[in-house]
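Colleague: starting from these lines, generate the structure:
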Amino acid sequence: MTDAPSPPALDAETLAFAGRIFQFARMGHAEELAELFGQGLPANIRNDKGDSLLMLAAYNGQPDAVRVILGAGGDPELANDRGQTPLAGAAFKGEVEIVRMLLDHGAAVDGSGEGGRTALMVAAMFDRTEIVELLLARGADPDRRDAGGKTAAEMAQAMGAQATPGLLAQAPRRQP
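Modeller: Alright, predicted model coming up:
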């Protein structure tokens, strides 16, 4: 067996450029990102924490950047190193427009990272009623359980959410 070659060392200029790209996503610099995609920048590059450009834009509430990244082929299912998807990140931050955009571009409504926590669970925990309603309308399963065996309603109750446990209790159930 041979040792895999080590990745090339990156110089300070390359590292600074990479840092700017990820900052463009965080700050919503959609035009700059579009220009870089036009020059061949891959839409699914990730930083040292596994955050994709789409994850950073979605989490930071940057709908124009999200639109550009999705248009360049950004993967709405690409989870970071903590198992968080862009959909869950947008749900956590209460970004309804971005949640809708991600769903419209193929994000799995019940998609989850390694811990099994879905966007519905995250939205319910933080009492994001509009997002819970949207996810349920798009087919999210209110009875799905995370890796620890908890449902969205159980998580919402544990976090002290006021409105979402009732919404989840009234949600239509999937037929077995």
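
Colleague: going forward, measure contacts between C-alpha atoms and count neighbours the same way
Modeller: Noted.

Colleague: residues making contact with the longest helix anywhere in the chain?
Modeller: Among the elements of type helix in the chain, defined by DSSP state H, the one spanning the most residues is helix 12-27. For helix 12-27, the external contacting residues (Cα atoms under 8 Å, 6 or more residues apart in numbering) are 30, 32-33, 47, 53-54, 56-57, 60, 62, 65.

Colleague: cool, stretch 126-134 as well?
Modeller: Among residues not part of stretch 126-134, those counted as contacts by Cα under 8 Å, 6+ apart are 91-92, 94-96, 99-100, 120, 123-124, 156, 159, 161-164, 167.

Colleague: here is the second sequence; please produce its structure so I can put it next to the first one:
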Amino acid sequence: MTNPSDESPVSLEVIEGTFDLARQGRTGPLGEMIDAGVPIDLRNPRGDTLLIVATYAEEPHTVADLIRRGADLDAVNANGQTAISCAVFRKNETLLRMLLDAGADQDAGGLSAIAIADQFQLAEMRVVLDEYAAR
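Modeller: Just a heads-up that it's a prediction; the model follows:
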């Protein structure tokens, strides 16, 4: 697990606990960890950020808080996935719109969000992506 700021080392236990908070949608305690110095764009061994994990876990309050705090919307993990690609894959229109409204790039990552929607035949996600692309 890496600390992108490299300002101070973060223990493995703290990192694992922080990702658990994001995965479980425990927004308040996660925010406290970030306020205490855990980097908002912390990465796990797969290259996931807290935002990617919270999006994949479909935790809208946590995703909204991470966006508000300035999380990297276009971070790409080791598999080429982004928070947007997670929202598309999970067929979560609310999270997809939240990320797009915040300025996330639907072309970031190993595959664009449209390519993912097409690959998995997610027509409803494609409609949303096309709507935002036309703006």
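
Colleague: which residue lines up with residue 19 of structure 2 in structure 1?
Modeller: When structure 1 is aligned by TM-score structural alignment, the residue opposite residue 19 of structure 2 is residue 22.

Colleague: now that match: how far from residue 159 of structure 1?
Modeller: 31 Å (Cα to Cα, to the nearest Å).

Colleague: what helix or strand is residue 81 of structure 2 on?
Modeller: Counting by DSSP states H and E, residue 81 of structure 2 is held by no secondary-structure element, helix or strand.

Colleague: so how far is residue 121 of structure 2 from it?
Modeller: Using Cα to Cα, one gets 18 Å for the distance from residue 81 of structure 2 to residue 121 of structure 2.

Colleague: ok, the two, which is more surrounded?
Modeller: Each of residue 81 of structure 2 and residue 121 had its neighbours counted (other Cα atoms under 10 Å), and the higher figure belongs to residue 81 (22 against 12).

Colleague: tell me how many other residues crowd residue 132 of structure 2.
Modeller: The number of residues near residue 132 of structure 2, taken as other Cα under 10 Å, comes to 13.

Colleague: now for it: what does it line up with in structure 1?
Modeller: The equivalent of residue 132 of structure 2 in structure 1 is residue 138 (alignment by TM-score structural alignment).

Colleague: for the residue nearest to its match when sequence neighbours are not counted, list the residues it contacts.
Modeller: Ranked by Cα to Cα, 6 or more residues apart in numbering and with sequence neighbours excluded, the top spatial neighbour of residue 138 of structure 1 is residue 109, at 6.9 Å. Residues near residue 109 of structure 1 by Cα under 8 Å, 6+ apart: 103, 118-119, 135, 138-140.

Colleague: would you turn these into TSV with distance to residue 69 of structure 1 and secondary structure?
Modeller: Putting these into TSV (distance: Cα to Cα, whole Å; DSSP: H, G, I helix; E, B strand; the rest coil) gives the following:
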residue	distance to residue 69 of structure 1	secondary structure
103	14	helix
118	22	strand
119	20	helix
135	22	helix
138	22	coil
139	25	coil
140	24	coil
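
Colleague: considering those, which possesses the most neighbours?
Modeller: With neighbours defined as other Cα under 10 Å, the most crowded of those is residue 119; it has 29 neighbours.

Colleague: what separates the residue mapped onto that one from structure 2 from residue 28 of structure 2, distance-wise?
Modeller: In structure 2, residue 119 of structure 1 lines up with residue 113, judged by TM-score structural alignment. According to Cα to Cα, residue 113 of structure 2 and residue 28 of structure 2 sit 30 Å apart.
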